[in-house]
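> here is my input; please provide its structure:
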Amino acid sequence: MHLTVWNVPESCSEQDVREFFERELGHYAKGVTVYDAGTSNAHADLELDSDVPYVADAVARELQGRRLAGVALRVSAAPFDEEESPRG
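Have a look, this model is predicted:
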């Protein structure tokens, strides 16, 4: 399960972002990948350690609007991972 987080502040380093999400997600944080850290396009991919589809939606709702360095985050969950696609 993956979440995408936009609106990551330019002032945050890759390590800052990683530590923030590992702290916020606890045992659900399987992996955090940060793209374009230090730029206005900074965003992150969060891999969740769960096979239950609704967990990603619940975590996305919980993180939505949380603040990182004073900036409200925007979070979304992919509706299905490829292997979980109802067409597959």
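
> CA atoms for contacts and neighbours, from now on please.
Noted.

> can you pull the contacts of Thr33?
18, 44-46 (C-alpha atoms under 8 Å, 6 or more residues apart in numbering).

> tell me the two of those residues that are most distant?
Using C-alpha to C-alpha, the contacts of Thr33 span at most 10.1 Å, a distance reached by Arg18 and Asp45.

> do a quick rundown of the helices in the protein.
Using DSSP state H, the helices of the chain run over 14-25, 53-63.

> let's compare: structure for the following, please.
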Amino acid sequence: MNLIVWNFAQTCSEQDIRAFLQYELGHYLKNVTVYEHGTPNAYAHVELNADVPYVGDVIAQQVHGKLLGGVALQASAMPFDEKPAPPQRQ
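Below you'll find the model as predicted:
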């Protein structure tokens, strides 16, 4: 299962994002890749240690709205074979 998390504050470093996701997701986190950190379009692609689709949805709901750097995050779960980028900020 994959998760996309976006809407990171521009002040967040890649290490800040990784540490936050590791803390929030704990043993569910398999791998995280951060893209475009320090920009308005920063997002993270997270591989989850979960094979059941609803687990990814529940995790996305838990992360969605959490604050990092004073900004509410957005998150969405997706199947293994999909890796779309999140919507671009205007």
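
> now what about the TM-score between them?
In this superposition the chains share a TM-score of 0.88, using TM-score structural alignment, normalised by the length of the first structure; 81 aligned residues with a C-alpha RMSD of 0.8 Å.

> rewinding a little: of all the helices of the first structure, which lies closest to Arg74 of the first structure?
helix 53-63 (8.0 Å).

> residues touching the equivalent of Glu47 of the second structure over in the first structure, list them.
Correspondence of Glu47 of the second structure to the first structure, assessed by TM-score structural alignment: Glu47. Contacts for Glu47 of the first structure (C-alpha under 8 Å, 6+ apart) come out as 1-3, 29-32.

> who touches both of Arg18 and Asp45 of the first structure?
Residues touching both Arg18 of the first structure and Asp45 (C-alpha under 8 Å, 6+ apart): 32-34.

> pretty sure Ala44 of the first structure contacts Gly31?
No. When contacts are counted by C-alpha atoms under 8 Å, Ala44 of the first structure is not listed as touching Gly31 (10.2 Å).

> who has more neighbours, those two?
Taking neighbours as other C-alpha atoms under 10 Å, Ala44 of the first structure and Gly31 compare with Ala44 leading, 22 against 14.

> quick one, what contacts the closest residue to that one other than its chain neighbours?
Excluding the flanking residues, the one nearest Ala44 of the first structure by C-alpha to C-alpha, 6 or more residues apart in numbering is Val34, at 4.3 Å. Residues counted as contacts of Val34 of the first structure (C-alpha under 8 Å, 6+ apart) are 14, 17-18, 42-45.

> follow-up on the earlier one: now the helices of the first structure in JSON lines, with mean neighbour count and distance to Asn7 of the first structure?
Listed next are these as JSON lines, based on neighbours: other C-alpha atoms under 10 Å; distance: least, C-alpha to C-alpha, whole Å:
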{"stretch": "helix 14-25", "mean neighbour count": "16", "distance to Asn7 of the first structure": "11"}
{"stretch": "helix 53-63", "mean neighbour count": "17", "distance to Asn7 of the first structure": "12"}
